[in-house]
Structures are given as C-alpha cells and as structure tokens.
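# Mind folding the following:
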Amino acid sequence: MSRTKPLLSACLIVFGALFCLLYPMLLIWPSGWAWHPGSPAANDYFMMICFIYITLGIFMIRAAKDPDAHASLIWFVIWSSVAHALVMAWESFRTPMMMGHLTGDVPALVIIAGVLAFLMKRQPAPHPAAI
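Down below sits the predicted model:
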C-alpha cells in the first residue's frame, strides 16, 4: 500500500463533505460561492449545480474506501474542478459583481484539484495482474 493512500482517502472524505455542504456555504457566504444575486433557491441553474456537487461529494466519499478502483472519478474531480475554476476566474474579471469568486470557489477548486492531483501522482501504478 502506498504511504499516501490513507491521505488520499482522507482528502476525498474531507473534500467530498465540503461538496456536500455547498448549499449551506452558499447561504452563509453567497458572494464567494453563488453565481447570481438573490436567494439560492431563486435560480434553477443554481439548484442544479448545487445538487450535482452534492452528488459528486457523495461519490467522492464512497471512493475513499478504494481510491485505486475509482481513479477515473478522482481524475474527473480534478479536471472538472480546474475547468470550473478557470471559467469562474474568467467570469470574475469579466463581470465586476463576480469578483467574490476569486476569494471563494476559484481558490477552493484549485486547491482541491492540486491536492488530489498531487496525491494521485504519488500512487503507484496498478500491477498488471490487478487490472
């Protein structure tokens, strides 16, 4: 077993739990997490993306039991987080009311992607017999 596997599992649980707590974070600090003004429930898109992240968080927590078996899910989390962070950074500079994202979801997603990518790169390649 890799020495970083327990750390990867712990990070999947912590980050997955944070994804599951997206809705309360949106209520507490909307300028750093919300994508529109007003109540979170006032926008259908907002609720859709919120529940997509909650679902992803649940699967991240489940993947923590065996990260090797869920490598494609973990890489999806990494690359989708990078893509989301890039889009939100662009929108933050393009639209002044979105500047809060530069201190909210943009750095959070970059940190999550960076930590998970680092830990995934530290995992040994699966043995051919295990495939």
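# Could you use CA atoms for every contact and neighbour count after this?
OK.
# Need the residues that contact the longest helix along the chain.
Longest helix in the chain, counting residues (DSSP state H): helix 71-94. Applying CA atoms under 8 Å, 6 or more residues apart in numbering, the contact partners of helix 71-94 are 60, 63, 67, 98-102, 105-107, 109-110, 112-114, 116-117.
# Just the buried subset of those, please.
Burial by neighbour count, judged by 16 or more other CA atoms under 10 Å, picks out 60, 63, 67, 98-102, 105-106, 109-110, 112-114, 116-117 from these.
# Now the second one, please; I'll put the structures next to each other:
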Amino acid sequence: MAAGSAGKISSDFAIRVFPTVIRVIAIIFIAFFCSAWALRTAGVVQPGSLSYALLRWGHDQDATENMLCSIYIVWGIFLWFAADDPAKNWLFINFTIVANVAHCVTMVVMAIVMTGEHAHLLGDIPLILVCILPLMVLWLPVRRQITSAEGRTQQ
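Presented below is the predicted three-dimensional model:
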C-alpha cells in the first residue's frame, strides 16, 4: 500500500520507488534541456512563437540560456547516478530539491514582474514543479528512514 495512516506515504513504498523517480527526473532534465538547446541553436525557436516564449528568457540571452542548459544536462546525468544509492547521495538530493525550489520561486517572480515573460507560468515553471514535488514528497520519508537507520540527523 502506498499510503500509510493519515495519508502519509509509507517509507517502504517511498524507498522502493524513489530511485525510479530520481531517474525519471534525470531523463526529464536531460531531454528538456538538450531539446531546448538544440531547438534554439538550430533556429527553430523564432520570436513570436510559443516555443520562443517558453524557451527564451528575455532578449539576447543566448549565453545565459546555454549556461542553464549545460548545468541542467550535467545535473540530470548526476541525478541518474545518485539514484544508485540515495542514502550515500543525500546531500546532492537535498541540494537538488532546494536549488530547484529557489529557481522556481525566482522564475515565478520574474514571470509575473517582467513584461512578455508570463508564458513561463504555463510552461517551464510547471515543469519544475512536476519534477520537484514528487521528489520532495518521496524524499522526506526516505531521508527519515536513512537518518534513523544511521542514527544521525540530517539538516
């Protein structure tokens, strides 16, 4: 059974599915950012199109966008390997969650405040949430199990 008492996810279920969830998120990171980089580089993303609104942040930001793509592609690769042993990679998983929440909050504010960037509220911001929320929900019971088994407290 996936849910324990009071609707909480059981530790056994979370531990069993967590590596798969990490790998799915890794694939999403790699696929989305490789595709975004390739489409922009190939000139498929044209001003005025939906793809432009979703895959471009501001104007003439090629350097920033290429940097973000490269970081998230590498991040996805490291997530894939972190799935082999989440207990050993707990700090990287914590960082992944916190950094992406911070990124998402920043993007929400920018999408609301910056003219012409509202499409991000319907595109890449929900994509971040779809990736990070399941990771957060499953990570809490997994981390609790890891720390109790090792007799330590992780912040």
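# okay, the longest helix of structure 1 sits on what stretch of structure 2?
Alignment of helix 71-94 of structure 1 against structure 2: residues 90-113, by TM-score structural alignment.
# What's the first helix or strand after the longest helix of structure 1?
Downstream of helix 71-94 of structure 1, the next assigned helix or strand under DSSP states H and E is helix 105-121.
# mean deviation of that next one from structure 2?
Compared with structure 2 after fitting, helix 105-121 of structure 1 deviates on average by 1.4 Å (mean CA distance after the TM-score superposition for structure 1).
# Contacts for that helix, please.
Residues from elsewhere that reach helix 105-121 of structure 1 (CA under 8 Å, 6+ apart): 4-5, 7-8, 11-12, 15, 32-33, 74-75, 77-79, 81-82, 84-86, 88-89.
# now that helix against helix 71-94, angle please.
Per axes from the mean of the first three to the mean of the last three CA atoms, to 10 degrees, the angle that helix 105-121 of structure 1 makes with helix 71-94 is 150 degrees.
# what does helix 105-121 of structure 1 correspond to over in structure 2?
The alignment of helix 105-121 of structure 1 onto structure 2 (TM-score structural alignment) spans residues 124-140.
# roughly how far is the matching stretch from the heart of the chain?
For stretch 124-140 of structure 2, the distance from its own C-alpha centre to the chain's C-alpha centre is 6 Å (CA atoms, centre = their mean, to the nearest Å).
# Quickly note the distance from M67 of structure 2 to A119 of structure 2.
Look at M67 of structure 2 and A119 of structure 2: by CA to CA, to the nearest Å, they are 21 Å apart.
# same check, this time on I30 of structure 2
Counting by CA to CA, the gap from I30 of structure 2 to A119 of structure 2 is 22 Å.
# hmm, back to that, what's the ChimeraX line that selects buried ones from the contacts of helix 105-121 of structure 1?
Isolation of the buried members of the contacts of helix 105-121 of structure 1 (16+ other CA under 10 Å) is achieved in ChimeraX through the command below:
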select :4,5,8,11,12,15,32,33,74,77,78,79,81,82,85,88,89
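# now for R62 of structure 1: what does it line up with in structure 2?
Aligned counterpart of R62 of structure 1 in structure 2: F81 (TM-score structural alignment).
# continuing past the longest helix that structure 2 contains, what's the next helix or strand?
In terms of residue count, the longest helix belonging to structure 2 (DSSP H) is helix 11-41. Using DSSP H and E, the helix or strand that follows helix 11-41 of structure 2 towards the C-terminus is helix 50-55.
# next SSE after that next one?
Beyond helix 50-55 of structure 2 toward the C-terminal end (DSSP H and E), the next one is helix 62-82.
# average gap between that next one and structure 1?
So helix 62-82 of structure 2 averages 0.6 Å relative to structure 1 (mean CA distance after the TM-score superposition for structure 1).
# any idea which helix or strand carries K65 of structure 1?
Going by DSSP H and E, K65 of structure 1 is not in any helix or strand.
# Chain neighbours aside, what residue packs nearest to it?
Closest residue to K65 of structure 1 apart from its sequence neighbours, by CA to CA, 6 or more residues apart in numbering: S9 at 6.8 Å.
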